[in-house]
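# Pasting the sequence and the predicted model now:
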Amino acid sequence: MDTLKTSLIQQISLRNKNDIQLYIKREDLIHPFISGNKYRKLKYNILEAKRLNKKALLTFGGAFSNHIAATAFAGKEGGFKTIGIIRGEELEDKVDSNPTLSFAKSCGMQFLFVSREGYRSKSSLDFNESLKTKFGEFYLIPEGGTNELAIKGCEEILNSTDNQFDYICTCVGTGGTISGLINTAKEHQRILGFPALKGDFLKQDIRKFAKHENWKLVTDYHFGGYGKIKPELIAFINTFKNDYDIPLDPIYTGKMMFGIIDLIENGFFPKNSKILAIHTGGLQGVAGMNLKLKLKNLPLINE
C-alpha cells in the first residue's frame, strides 16, 4: 500500500468547568481511500498475503462497509484479485446505486451476495470450503479486518507524542482498534471504547487480543444499535463539522465524539484531564447513509 501520511492532531476548543482538554487524532487523513483503522488493519494482512504468494483477497461486509471499500482499493493497489461476500441478497441488483459497492466494483472487486441467514454461517468450515470451491485459493480477511495482524497494525496508531494524554478514546466495531491501543498505551493512560453496536458482548472479543486491563467500554452512545441514527446525532455531526471543520461519520466517530463531549459536560473526567480521540475514518459511508436518510425524509449529513 502507499506510504501513509502522519496523523495530524487537532485540539477541540471546549469551555468546561473542569478544564478538560480534548484533541482528535486525524487518522482519517492518512490515506485518501484506505483511511483510519482500515489502513492499519490491512497493512500487515496485505504483506502476509504477498509473503504467502496469494493472488486473491476475500472478505466480508454489509451494504456500506468501510472495510469492503478499503479492501477493494488496497487489493487493486497491491495487484490482488478481490472478492467481497456481501450480506443481503437484495443488494445484487443495487450495486450501481450503492456508493460503497459501486466504488468497490470500480476497483475490480467481485461480489457474492448471500442471505442474512447464510451470512451468519460465514465462519463455518462448510461455508469456507464452499467459497474455495467457487473462487479457488484466497487469503481470507475476517469481517471488519480484525485478526492478530490487524492488531499489530493498530498498535502503531499511538506514538511517543501521544504519551501526554490521560485518556485515549476510540469507537469500537469488531474490537481490533481498541485492542491495539490497549496494548501500546502507557501505564498512566486509560482507554475508553465507544461501541457502535448494542450490547456488552464485545468484551470477550477484545480480551482475545488485549494484553492489559487499562480499558473500559462506554455503552450508552450507540443510538439504538449498529447503523441506527437519530436527528439529534445528525445535528451534532453537522454542528461539529461547522465548528471545527472535522467531518464525522454517523456509524462510528459521530457517536464517539457525541459521547465524549457528553461525558465531559457531565463531569465524568477528572479535572485537568487531557483526552485524545482517535478519528478512525469511515467517511465513505456518509453518502450511503444520506440515501437512507433521504428516503425517511430526515435531515442529511453535510458531506
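Yep, it's here.

# going forward, measure contacts between C-alpha atoms and count neighbours the same way
Fine.

# Where do the helices of the chain begin and end?
Counting by DSSP state H, the chain has helices at residues 37-51, 66-78, 99-106, 116-119, 125-135, 148-154, 176-184, 202-207, 231-244, 253-265, 285-295.

# thought Lys230 was touching Phe236?
No: Lys230 is beyond contact range of Phe236, at 10.1 Å (criterion: C-alpha atoms under 8 Å).

# which residues does Ile12 contact?
Contact analysis of Ile12 by C-alpha atoms under 8 Å, 6 or more residues apart in numbering lists 21-24, 244.

# any idea how far it is from Leu131?
Relative to Leu131, Ile12 is positioned 47 Å away (C-alpha to C-alpha, to the nearest Å).

# how about the closest residue to Ser13 other than its chain neighbours, what does it touch?
In this structure, Ser13 finds its nearest non-sequential neighbour in Leu22, 7.2 Å apart by C-alpha to C-alpha, 6 or more residues apart in numbering. Residues counted as contacts of Leu22 (C-alpha under 8 Å, 6+ apart) are 11-14, 274-277.

# In strands, which of these fall?
If you go by DSSP state E, these have 11-12, 274-277 in strands.

# How far off centre is stretch 51-65?
Relative to its chain's centre, stretch 51-65 lies at 16 Å (C-alpha atoms, centre = their mean, to the nearest Å).

# Which residues outside that stretch are in contact with it?
49, 67-68, 71, 75, 79-88, 91, 98-101, 137-145, 285, 288.

# Now do the end-to-end distance for that stretch.
Terminal residues of stretch 51-65 lie 27 Å apart, using C-alpha to C-alpha.

# buried residues in that stretch?
For stretch 51-65, the neighbour count (16 or more other C-alpha atoms under 10 Å) marks 54-65 as buried.

# now stretch 257-273
Neighbour-count burial for stretch 257-273, counted by 16+ other C-alpha under 10 Å, picks out 257-260, 264-265, 269.

# Ok, stretch 65-80 next?
Within stretch 65-80, the residues that count as buried by 16+ other C-alpha under 10 Å are 65-76, 78, 80.

# Stretch 127-140 too?
By neighbour count, and taking 16+ other C-alpha under 10 Å as the criterion, the buried residues in stretch 127-140 are 131, 138-140.

# cool, stretch 242-259 as well?
Here stretch 242-259 shows 246-259 as buried, counting by 16+ other C-alpha under 10 Å.

# List the contacts of that stretch.
By C-alpha under 8 Å, 6+ apart, stretch 242-259 touches 12, 169-173, 194-196, 220-223, 226-229, 233-234, 236-238, 240-241, 277, 279-283, 285-286, 289, 303.

# Next one for the comparison:
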Amino acid sequence: MIEIPDKSNVLVDNQVFIKPDYLNHQYISGNKFRKLKYNLIEAKSLNFTSLITFGGAFSNHIAAVASAGKEYGFKTIGIIRGEELFDKIDANPTLSFAKSCGMTFEFVSRELYRNKASDDFLRPLKEKYPEAYIVPEGGTNDLAIKGCQEILTEEDDEFDFICCAVGTGGTISGIINSSNLNQKILGFPALKGDFLKEDIAKFATQENWQLIPDYHFGGYAKINEELVTFINDFKTKFQIPLDPIYTGKMMFGIFDMIKKGIIPKEAKVLAIHTGGLQGIEGMNNRLKQKNLPLIT
C-alpha cells in the first residue's frame, strides 16, 4: 500500500477543522483506504488472488474495492443488492466505474442479501471462489479497525471533539481506540436505528463516544433541498466538497449543534472527512428525477 502523506487540518470555521482524509487516494478514498489497507496485506500474505465483497448500487465500498483490486493485482467480485440492476450497469456511475476496474458482479435479491453474513450465504461463495478473500460489506472487521486507528495522529490531541460520519461503525471504532480519554468522539449515523451502538461496542476499547441520531435526514441515502443547499454553500465558502450520504450530514449536524450551544463555542472540533465523493453523481441522477437542485 502507498504511504499517506501528512495533511494539515483545514480550518473551516472559527472553531471547526477538517482532517481531509479523502485526499489520501484518488479512488480508494478516505476511510475506504484505511479499511482496506490491512485486509489487502492479509489477502496477499495468504496467497488469495481475488476479493469478494458486498454493496448496493452506489456503494463507495464497491467502487473502492474494485479500484484496489485493479491497483494491487486482485480479481474482484461484487455481490450487489438488487436483481433488477443486472442490465443497468452502464447507466450506473458506481457500477460502471467498478466494471471499468475489472470487477465482475453477481446480483441478488434484497431478501437474500439480508443474509449475506450467514454461513448458508457464504459457503457457496467460498466453494465457487476458493481463491477469494472475503471483505464484509462496508469493509468493517478487525483489520479495518486497525487501519482506522491510524486516522488520528499526535497533532490531533489538541481537539476537544472529534466527529465522523457512521455507516457500519468501523471508522468511528478505530477513531475511538486511538483517541485520548479526555476527547469526546461524536458519530453521525447515516442510518436510522440504535443497532450501531452494539456494533461499535464490539470493537471500541473506550467509552468516550456518543452517537448523534438527529441528522440522518430520514435515513440512508435520504436527502432534501435543505441539505443540498448546505453542501453547495459549504463548497462555495470553504472550497471543500461534501458527499450527501455521510460527510454532508455530519457537517450539517456539527454546525447545527454549535448554533444550538450543544457543542460549546469555545471547544475545538475536528471533523474527519472520510470521502464518499464518488456517490455525488449517482445522487444527482436521483435529484434530477425529483426535479430538485443538484449538488455542484
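Happy to help now that I have it. A quick note: this is a predicted structure, and the numbers were derived from the prediction, not measured.

# what's the closest of the helices of structure 1 to Asp162 of structure 1?
Proximity to Asp162 of structure 1, assessed across these by C-alpha to C-alpha, is greatest for helix 176-184 (10.7 Å).

# In structure 2, what range does stretch 181-189 of structure 1 match?
Stretch 181-189 of structure 1 corresponds to residues 175-183 of structure 2 when matched by TM-score structural alignment.

# again, but for stretch 116-127 of structure 1
Counting by TM-score structural alignment, stretch 116-127 of structure 1 pairs with residues 110-121 of structure 2.

# Ends of that stretch, what's the gap?
End-to-end distance of stretch 110-121 of structure 2: 13 Å, with C-alpha to C-alpha as the criterion.

# before we move on, what about stretch 154-173 of structure 1?
With C-alpha to C-alpha as the measure, stretch 154-173 of structure 1 spans 13 Å from end to end.

# in that stretch, what's buried?
For stretch 154-173 of structure 1, the neighbour count (16+ other C-alpha under 10 Å) marks 154-155, 157-158, 162, 165-173 as buried.

# starting at the chain centroid, how far to it?
On C-alpha atoms, centre = their mean, the centre of stretch 154-173 of structure 1 falls 15 Å from that of its chain.

# before we move on, what about stretch 26-40 of structure 1?
Its chain's C-alpha centre and that of stretch 26-40 of structure 1 lie 10 Å apart, by C-alpha atoms, centre = their mean.

# which bit of structure 2 covers that stretch?
Per the alignment by TM-score structural alignment, stretch 26-40 of structure 1 matches residues 20-34 in structure 2.

# just to revisit the earlier point, output the buried residues of stretch 65-80 of structure 1 as TSV; include the columns distance to Lys38 of structure 1.
Output for these, formatted as TSV (distance: C-alpha to C-alpha, whole Å):
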residue	distance to Lys38 of structure 1
Ser65	11
Asn66	8
His67	6
Ile68	10
Ala69	9
Ala70	6
Thr71	8
Ala72	11
Phe73	11
Ala74	10
Gly75	13
Lys76	15
Gly78	15
Phe80	17
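
# which one of those sits closest to Ser179 of structure 1?
Comparing the buried residues of stretch 65-80 of structure 1 against Ser179 of structure 1 with C-alpha to C-alpha places His67 closest, at 17.5 Å.

# residues in contact with the closest one?
Neighbouring residues of His67 of structure 1 by C-alpha under 8 Å, 6+ apart: 38, 61, 143-145.

# By neighbours, which of the residues you listed wins?
Neighbour counts for those (other C-alpha atoms under 10 Å) peak at Lys38, which has 30 neighbours.

# That residue touches Ile68, doesn't it?
No: the pair Lys38 of structure 1 and Ile68 fails to qualify as a contact (C-alpha under 8 Å) at a distance of 9.6 Å.

# Among the buried residues of stretch 127-140 of structure 1, which ones are in strands?
Residues of the buried residues of stretch 127-140 of structure 1 located in strands (DSSP E): 139-140.

# ok, so of the buried residues of stretch 127-140 of structure 1, who is nearest Leu181 of structure 1?
Of all the buried residues of stretch 127-140 of structure 1, Leu140 has the smallest distance to Leu181 of structure 1: 23.9 Å, by C-alpha to C-alpha.

# Under the alignment, what does that closest one map to in structure 2?
Residue correspondence to structure 2 (TM-score structural alignment): Leu140 of structure 1 is matched to Ile134.

# just Gly225 of structure 1 next, same as before
Matched by TM-score structural alignment, Gly225 of structure 1 corresponds to Gly219 in structure 2.

# neighbours of the closest residue to Leu217 of structure 1 other than its chain neighbours, just the number please.
In space, and not counting its chain neighbours, Leu217 of structure 1 is closest to Gly193: 4.6 Å by C-alpha to C-alpha, 6+ apart. Residues lying near Gly193 of structure 1 (other C-alpha under 10 Å) number 23.

# quick one, what contacts Gly193 of structure 1?
Gly193 of structure 1 neighbours (C-alpha under 8 Å, 6+ apart): 169-172, 178, 215-218.

# can we see that at 6 Å?
Applying C-alpha atoms under 6 Å, 6 or more residues apart in numbering, we find Gly193 of structure 1 in contact with 169-172, 217-218.

# Let's see which of the residues you listed end up in strands.
169-172, 217.

# Looking at these, which is nearest Ala150 of structure 1?
Val172 (14.0 Å).
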